[in-house]
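**Student:** Structure here, sequence nowhere to be found:
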């Protein structure tokens, strides 16, 4: 009796699964999901060393120069050779934010916080490419808002 019930349950779930698979909408259309195509050309990086305006107040600044060949590992961080507090006088690079010298609890420390050590987790170089998604963002200054004290 138990074997017959188990067999009936197996046949019923198999039949239901076949019906569901045939009626589920295909998300990828006629192209197989594992299809490959030719790779596009690599983008040209913007390396003009011009600082870009941020799109919103807490946006991490973008990297305006090439970082090709930079070592960024647990053992070394090439970015710090110019952007660390003690090297900015000689390099002329902007200093990393003081928030990079804070612990998770807001305590100031003498060196860069381990959670802020891997720069490219937040800061990215820019490529000269067409945006993947149309952007309708407008800065507050474009909307008619004026900075406090400007009138």
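**Tutor:** Thanks, I have the structure now. Note that the structure is a prediction, hence the values are computed from the model and not measured. Numbers count the residues shown, from 1 in each chain.

**Student:** going forward, measure contacts and count neighbours with C-alpha atoms only.
**Tutor:** Noted.

**Student:** Next SSE downstream of the longest helix along the chain?
**Tutor:** Using DSSP state H, we find that the single longest helix of the chain is helix 2-23. Next helix or strand after helix 2-23 toward the C-terminus (DSSP states H and E): helix 80-83.

**Student:** which strands and helices sit next to that following helix?
**Tutor:** helix 88-91 (3 or more Cα pairs under 8 Å, 6 or more residues apart in numbering; DSSP states H and E).

**Student:** So which elements touch the helix it packs on?
**Tutor:** Secondary-structure packing of helix 88-91 (3+ Cα pairs under 8 Å, 6+ apart): helix 80-83.

**Student:** Report the buried residues of the helix it packs on.
**Tutor:** For helix 80-83, the neighbour count (16 or more other Cα atoms under 10 Å) marks 80, 82, 83 as buried.

**Student:** got another, please set it beside the one above:
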């Protein structure tokens, strides 16, 4: 009677041990076959760092790649202070300052709380601009982009047939 209970406990533990052992044997094969995007093939090898990419600062608004994409920053933000007490972006892009600066106004969604209620000032959850908006650099892409817009695929508006 005692030995029957022992087999019920030992079988799942043995199976779990075999699975862990098999995965441990397979992991080195996976790590060797993974392609590298950048860096040296040997982890401890000394190699020259690639040059830092230059920021695109032409002040030309970029086309968005998809609906609801946050606009990219078309100018340098080096030296901009962005902290709990100061946000230099708002000195040009806040609604009150856009006429004088010529900068586009931030979206009205930045003045809404989570429930969609309008606020008098920028929502705290939208205050740190660089969480969504990023400057662009002239760096080569790590992976080739094969994205094609719907208009390039032959899609037509509804009712155009």
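**Tutor:** Sure, I can see it. All of these numbers come straight from a predicted model, not from anything done at the bench.

**Student:** TM-score them against each other, please.
**Tutor:** Both chains were compared after superposition, and using TM-score structural alignment, normalised by the length of structure 1 their TM-score is 0.77; 134 aligned residues with a Cα RMSD of 2.8 Å.

**Student:** Tell me which other helices or strands the longest helix of structure 1 touches.
**Tutor:** Counting by 3+ Cα pairs under 8 Å, 6+ apart, helix 2-23 of structure 1 packs on no helix or strand.

**Student:** Centre of the chain to that helix, how far?
**Tutor:** Distance of helix 2-23 of structure 1 from the chain centroid (Cα atoms, centre = their mean, to the nearest Å) equals 44 Å.

**Student:** center of structure 2, which residue is that?
**Tutor:** residue 132 (8.0 Å; Cα atoms, centre = their mean).

**Student:** give me every residue that touches that residue.
**Tutor:** For residue 132 of structure 2, the residues meeting the contact criterion (Cα atoms under 8 Å, 6 or more residues apart in numbering) are residue 70.

**Student:** Give the equivalent position in structure 1 for it.
**Tutor:** Per TM-score structural alignment, the equivalent position to residue 132 of structure 2 in structure 1 is residue 122.

**Student:** How about residue 93 of structure 2?
**Tutor:** Counting by TM-score structural alignment, residue 93 of structure 2 lines up with residue 83 in structure 1.

**Student:** mind listing what that match touches?
**Tutor:** Per Cα under 8 Å, 6+ apart, neighbours of residue 83 of structure 1: 91, 93, 94, 95, 96.

**Student:** Can you get me a residue count around the nearest residue to it once chain neighbours are set aside?
**Tutor:** Closest residue to residue 83 of structure 1 apart from its sequence neighbours, by Cα to Cα, 6 or more residues apart in numbering: residue 95 at 4.8 Å. Using other Cα atoms under 10 Å, residue 95 of structure 1 is surrounded by 16 other residues.

**Student:** Touching, residue 95 of structure 1 and residue 81? I think so.
**Tutor:** No - assessed by Cα atoms under 8 Å, residue 95 of structure 1 is found out of contact with residue 81, at 10.8 Å.

**Student:** overlap in contacts of the two?
**Tutor:** Common neighbours of residue 95 of structure 1 and residue 81, counting by Cα under 8 Å, 6+ apart, are absent.
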